[in-house]
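J.: coords below, sequence missing:
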């Protein structure tokens, strides 16, 4: 499968989705991996996580349009970064899709989730009472997924551990329209960052994506 969806945010920033229809072997042969990465793939076994790991790297290779080795590392907070390419990156995956966001100018974060009814049962774990109060009855499930994806995208963009979705990432009311933006803020100790998070419904999935100026 080629790239299923691609959206450019500006001249230096974009994200894309890959629909996973290949076998692990088909994905593996498209990659250049060092011994450490090969060991990671082997440890993942043959479950869906295996396909997710491979497909995000294949998608990244397509987006960077390179045949060179891509040195993709993970920092102490679990945030991926590139050693030999001038891009900030973020990965996500859910069931049959992988998502990658890249930018030369910004820190980025992306999340993709398959929309399911069960999100309603856990809403109180990641949304405060004020946020739950602006969710509409008509589009409840979709709006809850916008909120989850927005918070997850901010968490990845910020790139530090010990950030609470419930207490530290706060969303402003929004009107769900299939795609749009949500204003948000991260407040934790001395940290005060405002974000505008984009969201996009794609087939049965919800995508949240965000940028923040690199420093």
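T.: Right, received. Where do you want to start? None of the values given here were measured: they were computed from a predicted structure. Residues are numbered from 1 along each chain as shown.

J.: Every contact and neighbour count from this point should use C-alpha atoms.
T.: OK.

J.: Starting from the helix or strand hosting residue 184, tell me the next helix or strand along the chain.
T.: In the assignment (DSSP states H and E), residue 184 maps to strand 179-188. Note on strand 179-188: by DSSP H and E, the next helix or strand toward the C-terminus is strand 191-202.

J.: And here is the other one:
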């Protein structure tokens, strides 16, 4: 088993991380999928995407059981967000080359993103960030990447409607270390701010909302 850790972040949020070490057959043998997810897996052709998908479901199964939240298979809803059947808990998943990260919110919507700083973020940043956000990043690759990650979390929190990363999502670091950030979603009548936090994981970092 490759569960790295389960960590309680605050009264309402747990964070869990899974390191992908097993092959696809292991997950296929050990995870029961919902009917919706069976269809998604069948339609997924890329081997790595299949592995990531099943590892994410294995992580959910393991953690939700350990926390005594649910033993039912999760499913992807009509907006693409993972969901626990008949539960007041909200979940969000993110994956990268070697890890799957899971955020669980108790009566709180959650979003999560796991990233490794990548040079491409410098190139695409002007299309995604406001002039003020560009200034915050100070031509720093890590800051560019964290800004992207924060906006990904906001996107997952909103989820149900189309969003423009530059126009509708605004982020501002709240300390010099960039471990905390304030993120705001403004679109039409919707206007809400969230406190976001970053956690280090070797060469990766995890961003999730705290409120």
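T.: Here it is on my side, so go on. Bear in mind the structure is a predicted one, so any value in this text is a computation, not a measurement.

J.: Contacts only, for the residue nearest to the spatial centre of the second structure.
T.: The centre of the second structure sits closest to residue 112, judged by CA atoms, centre = their mean, with a distance of 2.5 Å. Residues in contact with residue 112 of the second structure (CA atoms under 8 Å, 6 or more residues apart in numbering) are 92-94, 101-103, 152-153, 156, 206-209.

J.: Map it across to the first structure for me.
T.: Aligned by TM-score structural alignment, residue 112 of the second structure pairs with residue 110 of the first structure.

J.: mean distance, the helix or strand where its match lies to its aligned residues in the second structure?
T.: In this structure, residue 110 of the first structure sits in strand 106-114 according to DSSP H and E. Following the fit onto the second structure, the mean deviation recorded for strand 106-114 of the first structure is 0.8 Å by mean CA distance after the TM-score superposition for the first structure.

J.: Now do that strand and strand 191-202, the angle between them.
T.: For strand 106-114 of the first structure against strand 191-202, the angle by axes from the mean of the first three to the mean of the last three CA atoms, to 10 degrees is 40 degrees.

J.: Return the set of buried residues in strand 106-114 of the first structure.
T.: Buried residues in strand 106-114 of the first structure, counted by 16 or more other CA atoms under 10 Å: 106, 107, 108, 109, 110, 111, 112, 113, 114.

J.: For the strand holding residue 184 of the first structure, enumerate the helices and strands it packs against.
T.: In terms of contacts (3 or more CA pairs under 8 Å, 6 or more residues apart in numbering; DSSP states H and E), strand 179-188 of the first structure is packed against strand 169-171, strand 191-202.

J.: thinking again about what came up before, among the buried residues of strand 106-114 of the first structure, which one lies nearest to residue 4 of the first structure?
T.: Residue 4 of the first structure lies nearest to residue 112 out of the buried residues of strand 106-114 of the first structure, by CA to CA, at 13.6 Å.

J.: thinking again about what came up before, turn the helices and strands packed on strand 179-188 of the first structure into a markdown table, columns for mean neighbour count and distance to residue 145 of the first structure.
T.: Formatted as a markdown table, these follow (neighbours: other CA atoms under 10 Å; distance: least, CA to CA, whole Å):
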| stretch | mean neighbour count | distance to residue 145 of the first structure |
| --- | --- | --- |
| strand 169-171 | 23 | 13 |
| strand 191-202 | 18 | 10 |
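
J.: Dump those to JSON lines, plus distance to residue 7 of the first structure.
T.: As requested, those are exported to JSON lines (distance: least, CA to CA, whole Å):
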{"stretch": "strand 169-171", "distance to residue 7 of the first structure": "24"}
{"stretch": "strand 191-202", "distance to residue 7 of the first structure": "10"}
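
J.: looking at those, which is closest to residue 80 of the first structure?
T.: strand 191-202 (20.0 Å).

J.: Kindly provide the distance from the residue mapped onto residue 78 of the second structure from the first structure to residue 153 of the first structure.
T.: Using TM-score structural alignment, the equivalent of residue 78 of the second structure in the first structure is residue 76. For residue 76 of the first structure, the distance to residue 153 of the first structure (CA to CA, to the nearest Å) stands at 18 Å.

J.: Repeat that for residue 130 of the first structure.
T.: Separation of residue 130 of the first structure from residue 153 of the first structure (CA to CA): 20 Å.
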